[in-house]
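In: Sharing a model that was predicted from the sequence below.
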Amino acid sequence: MHSIALSDIKDTSSLALIELQYRQTSALFSGNNASVFTLKTRDGKNVSLTDFKGKVVYLDFWASWCGPCMMEMPSAKKLQDTFAKQDVVFLYVSVDDNLED
């Protein structure tokens, strides 16, 4: 479907931009390996995605100022409770500017 849709685009600059965006975001599709990153926890410890190699990791990027993010939190908690006895790691990553948020 991706190649069919792109064949309909005649503007080469638009096509190049769409291709670039597709390549950058296709790594985020379900089942693909995530890019390795390291972040600090609330207590200042480093946590890297490589710490959980071989495990299923649920990544939730959120912010206190993001209404939809906050509305989704109860559902994420239910999901975490559902998988509590399975080998699934839940990482909630705040993109707020400061730790207080």
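Out: It's in. Keep in mind that what you see is a predicted model, and the values were worked out from it rather than measured.
In: going forward, measure contacts and count neighbours with C-alpha atoms only.
Out: Will do.
In: which SS state does residue 39 fall under?
Out: strand (DSSP: H, G, I helix; E, B strand; the rest coil).
In: Comparison target, given below:
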Amino acid sequence: MLKYLAIFLMSALSCSPAKLSSDTMLVDTGEEVEDRSWVTWDECGQDIGQNPCNFTLLNHEGEEVELYDYYGKVIVVDFSTMWCGVCINIAAEGDKLVTKYGEDNVIWLTVLIENQYGLPPTQEDLQSWVDMANVQVPV
């Protein structure tokens, strides 16, 4: 099962190339950004052995979530849709996995890419999916 999850994750992450930026620690708003000095690589990619590229999305509570927020943990990124019944069951398995190994060791991130109509999900869609799936993992 984990082998298939890893294969799915690697294939999903191979969709687009990206590079890390080594700009200043200030964003356009002038606010200070969390120190990411542990990032010791200049490039990222989707190939086995490469460092993953960071991304930032809003979760079901409207808060920003970055991949690099979970540095040091085993990270499973689950790409799901609201119209996919199997995806809801997989999310429940993710909840069990996190419970089994602990939140300090494993993080399961569900990225909801479509609502039930095939459109980009809204915040309401995200919350509805969390309620429907009855999960505790970030969506």
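Out: Structure received. If you're wondering where the values come from, they're calculated on a predicted model, not measured in any experiment.
In: Counting neighbours, what do you get for residue 133 of structure 2?
Out: 17 (other CA atoms under 10 Å).
In: same check, this time on residue 78 of structure 2
Out: For residue 78 of structure 2, using other CA under 10 Å, the count is 20.
In: Confirm it sits in a strand?
Out: Yes - the assignment for residue 78 of structure 2 (three-state DSSP) places it in a strand.
In: Under the alignment, what does it map to in structure 1?
Out: Matched by TM-score structural alignment, residue 78 of structure 2 corresponds to residue 60 in structure 1.
In: tell me which strands and helices the helix or strand where residue 86 of structure 2 lies is in contact with?
Out: If you go by DSSP states H and E, residue 86 of structure 2 is part of helix 85-101. Helices and strands touching helix 85-101 of structure 2, by 3 or more CA pairs under 8 Å, 6 or more residues apart in numbering; DSSP states H and E, are strand 74-81, strand 106-114, helix 123-133.
In: For residue 57 of structure 2, which of these is the nearest?
Out: Of all these, strand 106-114 sits nearest to residue 57 of structure 2, with 8.6 Å by CA to CA.
In: hmm, back to that, ok, average deviation of the helix holding residue 86 of structure 2 from structure 1?
Out: Helix 85-101 of structure 2: mean distance to aligned residues in structure 1 after superposition is 1.9 Å, counting by mean CA distance after the TM-score superposition for structure 1.
In: so who does the most centrally placed residue in structure 1 touch?
Out: Centroid check for structure 1 by CA atoms, centre = their mean gives residue 59 as the closest residue, at 5.2 Å. Contact analysis of residue 59 of structure 1 by CA atoms under 8 Å, 6 or more residues apart in numbering lists 90, 91, 92, 93.
In: now the closest residue to residue 104 of structure 2 other than its chain neighbours: how far from residue 95 of structure 2?
Out: Closest residue to residue 104 of structure 2 apart from its sequence neighbours, by CA to CA, 6 or more residues apart in numbering: residue 73 at 7.0 Å. The gap separating residue 73 of structure 2 from residue 95 of structure 2 is 15 Å, by CA to CA, to the nearest Å.
In: between the two, which one's more packed in?
Out: Using other CA under 10 Å, the more surrounded residue of residue 73 of structure 2 and residue 95 is residue 95, with 19 against 13.
In: Just confirm the more buried one contacts residue 108, I think it does.
Out: Yes - between residue 95 of structure 2 and residue 108 there is a contact under CA atoms under 8 Å: 7.5 Å.
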